[in-house]
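1. Output the structure for:
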Amino acid sequence: MISYKPFYQTLHKKGMTEYGLIYGQGLSANTIHRMKKGEAITTKTLDTLCSILKCRVEDIIEYKADE
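-> Here you go, the predicted model:
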């Protein structure tokens, strides 16, 4: 299972908000909504987030094995 927990930690560390990503950087509100629900996003979106936040993919997502 893919978790977006690192994304929210990175967002906090960078002093950025979801609002800032949507209205300041043009990220889709639907993308944030999907991430909150743990749903899939595209690799293009991952690339965009890494570019905006100047971070690595591991700072956005992590894999957790189903138990």
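2. CA only for contacts and neighbour counts going forward, please
-> Noted.
3. got the contact list for Glu62?
-> Contacts for Glu62 (CA atoms under 8 Å, 6 or more residues apart in numbering) come out as 2-6.
4. Can you give me the distance of Tyr63 to Glu18?
-> Tyr63 is 22 Å from Glu18, where distance means CA to CA, to the nearest Å.
5. Next, the structure of the following sequence, for comparison with the previous one:
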Amino acid sequence: MRKKATISYDPLWKTMRNRGITTYELTVKRHFNKGTLYRLQQGENVNLSTIAELCEILECGIEDVVQIDLDCEK
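-> Next comes the predicted model:
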């Protein structure tokens, strides 16, 4: 039995809501790349340096940005 990792950015959207930061503010005021934001919205992979940048901007830990679930695969 093999485990497959599923990556979710749901914690990111929750953290942004809790801190009152919109995607507009993230891209315009905090100069976060719009293409990277689109990739996050689509659930695509991003570099760990991108996750670190979000943690700095949001002043949070990695668990507040990304969640990794291991699903059993037969």
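6. Just give the TM-score of the two.
-> Here the TM-score for the pair of chains, by TM-score structural alignment, normalised by the length of structure 1, is 0.94; 67 aligned residues with a CA RMSD of 1.0 Å.
7. circling back to that earlier point, looking at Tyr63 and Glu18 of structure 1, which is more packed in?
-> More neighbours surround Glu18 than the other of Tyr63 of structure 1 and Glu18, with 16 against 10 (other CA atoms under 10 Å).
8. quick one, what contacts the aligned residue in structure 2 for the more buried one?
-> Under the alignment (TM-score structural alignment), Glu18 of structure 1 pairs with Thr23 of structure 2. Applying CA under 8 Å, 6+ apart to Thr23 of structure 2 gives the contacts Leu37.
9. same question, Ile51 of structure 2
-> With the criterion set at CA under 8 Å, 6+ apart, Ile51 of structure 2 makes contact with 62, 65-66.
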